[in-house]
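Asks: My questions concern the predicted model and sequence given below.
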Amino acid sequence: MDVLDWFSQWYDAQCDGDWEHGFGASIGTIDNPGWSLKIDLKGTDCDGRTLDRITHNDAHDTDWWTCWTEDNVFRGAGGPRHLSSLLETFRDWATR
């Protein structure tokens, strides 16, 4: 399944009338340039799980990404072509 389709289904499954109002997920941009990903884990099947920081760096300044959890939030950041890397890392971690 395409990672965006998977993430859409995962998000929909979390929406219970409360979670989406106080928590949620956000995808934004950063000025490096690149992407940021923030997914609140409270109340999800990933609540309380942790991920030590994992990082990918290549020779090119924009070919990088990193993901980790902090304060019960899955976080990711990466270069402009790595939004799918962030989502795939979340999927791999969340379904483990």
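Replies: Right, received. Where do you want to start? Owing to the predicted nature of the structure, the values given are computational and were not obtained by experimental measurement. Numbering: from 1, shown residues only.
Asks: all contacts plus neighbour counts: C-alpha atoms, from now on.
Replies: Noted.
Asks: And residue 47, which helix or strand is it part of?
Replies: If you go by DSSP states H and E, residue 47 is not part of any helix or strand.
Asks: got a list of what it touches?
Replies: 41, 72 (CA atoms under 8 Å, 6 or more residues apart in numbering).
Asks: alright, now check it against this:
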Amino acid sequence: MDIIQWLEEWYLSQCDGDWEHGYGIKIETLDNPGWGVEINLMDTYLENKDFTSVQVERNDDDWLFCKVENNTFTASGGPKNLHEILVKFKEWSTI
């Protein structure tokens, strides 16, 4: 299963008729350029799970930062790092 299919399954598993109305997933582009990802963890099995922040800076186009703060997985990365961001979320969420 590729990472997009996995994320679709994760999202669907959170949808309970209520969660999806107040929470969800945002994926957007950044102007530096890059990607921004926010995944709300409120009322999920990940709500209180510890996360060790990630900071990788390889070059101007190859970087990522991931953290969990206020029950939200927040990440940003270079223009080719969206896949890596989503893999970091998957790895953490399935441990």
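Replies: Yep, it's here. It should be emphasised that the depicted structure is a prediction, and the values quoted were computed from it without experimental measurement.
Asks: Could you report the TM-score for this superposition?
Replies: The TM-score (TM-score structural alignment, normalised by the length of the second structure) is 0.95; 95 aligned residues with a CA RMSD of 0.9 Å.
Asks: List the buried residues of the helix or strand encompassing residue 8 of the first structure.
Replies: Secondary structure assignment for residue 8 of the first structure, by DSSP H and E: helix 3-14. Judged by neighbour count (16 or more other CA atoms under 10 Å), helix 3-14 of the first structure contains these buried residues: 3, 7, 14.
Asks: helices and strands around that helix, which ones?
Replies: If you count contacts as 3 or more CA pairs under 8 Å, 6 or more residues apart in numbering; DSSP states H and E, helix 3-14 of the first structure packs onto helix 83-94.
Asks: average gap between the helix it packs on and the second structure?
Replies: Taking mean CA distance after the TM-score superposition for the first structure, the mean distance separating helix 83-94 of the first structure from the aligned residues in the second structure is 0.3 Å.
Asks: by contact count, what packs against that helix?
Replies: helix 3-14, strand 64-70, strand 73-78.
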